[in-house]
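Participant: turn this into a model:
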Amino acid sequence: MLASQRQDRIVAEVRAHGAVRVADLVEQLDVSEMTVRRDITELDRAGLVRRVHGGAVAVDGASRPTDEPGFEEKSTWATAEKATIATLAAATVEPGQAIALSAGTTTHLLAQRIAADPALRPLTVVTNSLPVAQTLHRAVPGAAPLDVILTGGTRTPSDALVGPVADAALATLRVDRLYLGVHGLDESGLMTPNLAEAATDRALLRCSAAVTVLADHTKWGVMGLARIAALEEVDVLVSDAALPEPARAVLADAGCDLLSPTPDDDPTRQHAEER
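Facilitator: So this is what the prediction gives:
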């Protein structure tokens, strides 16, 4: 396969899934890791992908900050990393709490783990996400209740309920912890392409005693039109082992704790090494 053909395949994979791992490309293209990294570097210089630790991500989020992918499309991006993050986040949920889950594909995976674990009950969950509410409604029956409070509002492409109705409902509530999904983040804070969703996310922050953000490494450096909050307003960021070291330093400076597996403990890394 010619270099141009390999690079076309890499771009196609990134556009289809939002991100791609070097280890996966080595297997798909049947070439060395060095060759894949060289191809990604050339594509990064050409502005076709953005090189990150362990792979490449789409540049679309940074170049078009108003784009808002749909829930189904985003569900196919960084699936292994999101699963790891959801498992880590579920371990921080305590029975008897009232928590909030924002809209997002990673928070939806967290909802699946909550729904499947009766040991996390009793639990009250406030959400502005239709998929999250539906998943929790189908929870495995347990001895203690799982109460779900769904805000009203206007539906976005990511299946979030936003706007004045959602904001007003949240203004009357108080929860122990918010689990927040974001479109992107960097040293300037948390971002989303949707102005109304940013306002509702801020309403979620205001009603929460503590804030945990769920974001895989591909979201670092991704821009959005609307800023939700500063990193200093976040108590914990749950991410995967591939989060780059510069991002970790920024989080530490902001006083934000990082919860992530070490490379040796990360199942996505172990799977890649086995390949």
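Participant: please count neighbours and contacts with C-alpha atoms only from this point.
Facilitator: Will do.
Participant: please enumerate the helices of the stretch 151-275 of the chain.
Facilitator: Counting by DSSP state H, counting those that start in this stretch, the segments of the stretch 151-275 of the chain that form helices are 164-171, 195-206, 245-253, 267-274.
Participant: determine which stretch of the ones you listed is the most buried.
Facilitator: helix 195-206 (a mean of 22; mean count of other Cα atoms under 10 Å).
Participant: so which elements touch it?
Facilitator: strand 161-162, helix 164-171, strand 177-181, strand 226-229 (3 or more Cα pairs under 8 Å, 6 or more residues apart in numbering; DSSP states H and E).
Participant: to compare against the first, here's the next sequence to fold:
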Amino acid sequence: MRNSYKNITERRKEILQLLKKHNTMSITELSQNLGVSEMTVRRDCNVLSTRSEVSQKMGIIRLTSREVVGPNEREKIKSHLGLEAAKLIHDNDIVFVNSSTTAMYSVPQVLQKKTFVVTNNGGAVKHLTDDVNGTLILSGGNASKFGIMSGDIANHTFLSMRSDWGIIGCAGISFDQGISTPSIEEATVNRNIVKNSRKLMLLADHTKFGVFSNFTIANITDIDLLITDTFVPDKILYQFKKKGIEVIQVP
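Facilitator: The predicted structure is shown next:
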């Protein structure tokens, strides 16, 4: 399953690279270049269009101006999402934070308040600086080479307490299949974070919309607050608002 997700992701990246080179291409031309069916290309382009990375008109695909956002700019966006999330946390709050890099951007500011931060990302210890007023609790568990913890011990930690807020990032957001992640080990931990959080905020940049990874960790309706950037189309955000989800867009 993981390979399948990787192949789809790589193919969509290749579509964007081809469009950067040729400016515009037809569905047929993309199909021939990629060696896949036109139906597959059309499905990929629909996803990229939902994420505002391409535009489609009468079978012709072109890049949107928004696609110029590079990796450095994307990291800056993720940082802004994390900072916005931290503003909503108050003294004495218990906060669950999953292992997502976007969610981790909230931790330094949250720890400056008199909070209790519980996470399965061992990398959070680097934020224990002199100006920290909060308490950092690592979940424990089976640690990956990246310092991400999962397994029975990690799950027990999140099930043994209840948080005021859960702050999570994800690999994909789909209205049909929910919030998703590519890791089966982390999926269970994430589900327990969702289950035992009184309120849940999802931090997601524009690239996560219209995407499904391998494992669903939450339904759209589990979200209380969505924090995203300004590149997500209004029509998509409207669908969240219709479900009673608060939406904050950060420049």
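Participant: among the helices of the stretch 151-275 of the first structure, which comes closest to G181 of the first structure?
Facilitator: Closest approach to G181 of the first structure among the helices of the stretch 151-275 of the first structure (Cα to Cα): helix 195-206, 9.3 Å.
Participant: could you find the closest non-adjacent residue to L237 of the second structure?
Facilitator: Excluding its sequence neighbours, the residue lying closest to L237 of the second structure (Cα to Cα, 6 or more residues apart in numbering) is V247, at 7.3 Å.
Participant: neighbours around N214 of the second structure, how many?
Facilitator: By other Cα atoms under 10 Å, 19 other residues sit near N214 of the second structure.
Participant: residue in the first structure paired with it?
Facilitator: Using TM-score structural alignment, the equivalent of N214 of the second structure in the first structure is L225.
Participant: thought its match was touching L195?
Facilitator: Yes: L225 of the first structure lies in contact with L195 (Cα atoms under 8 Å); the separation is 7.3 Å.
Participant: can you tell me how far the aligned residue in the first structure for G141 of the second structure sits from A16 of the first structure?
Facilitator: Structural correspondence for G141 of the second structure with respect to the first structure (TM-score structural alignment): G153. Using Cα to Cα, to the nearest Å, we find G153 of the first structure at a distance of 30 Å from A16 of the first structure.
Participant: tell me the contacts of the residue sitting nearest the centre point of the second structure?
Facilitator: Among the residues of the second structure, the one closest to the centroid is C170, at 3.0 Å (Cα atoms, centre = their mean). Contacts were defined as Cα atoms under 8 Å, 6 or more residues apart in numbering; by that measure C170 of the second structure touches S100, I179, S180, T181, L202, L203, A204, K208.
Participant: for the lengthiest helix in the first structure, name the packing helices and strands.
Facilitator: Determined from DSSP state H, the single longest helix within the first structure is helix 3-17. Contact here means 3+ Cα pairs under 8 Å, 6+ apart; on that basis helix 3-17 of the first structure packs against strand 19-21, helix 33-45.
Participant: tell me which of the ones you listed is the most buried.
Facilitator: strand 19-21 (a mean of 24).
Participant: got the contact list for that one?
Facilitator: Identification of contacts with strand 19-21 of the first structure by Cα under 8 Å, 6+ apart yields I10, E13, V14, G54, G55, A56, V57, A58, W77, A78, T218.
Participant: ok, then the element right after it?
Facilitator: helix 22-29 (DSSP states H and E).
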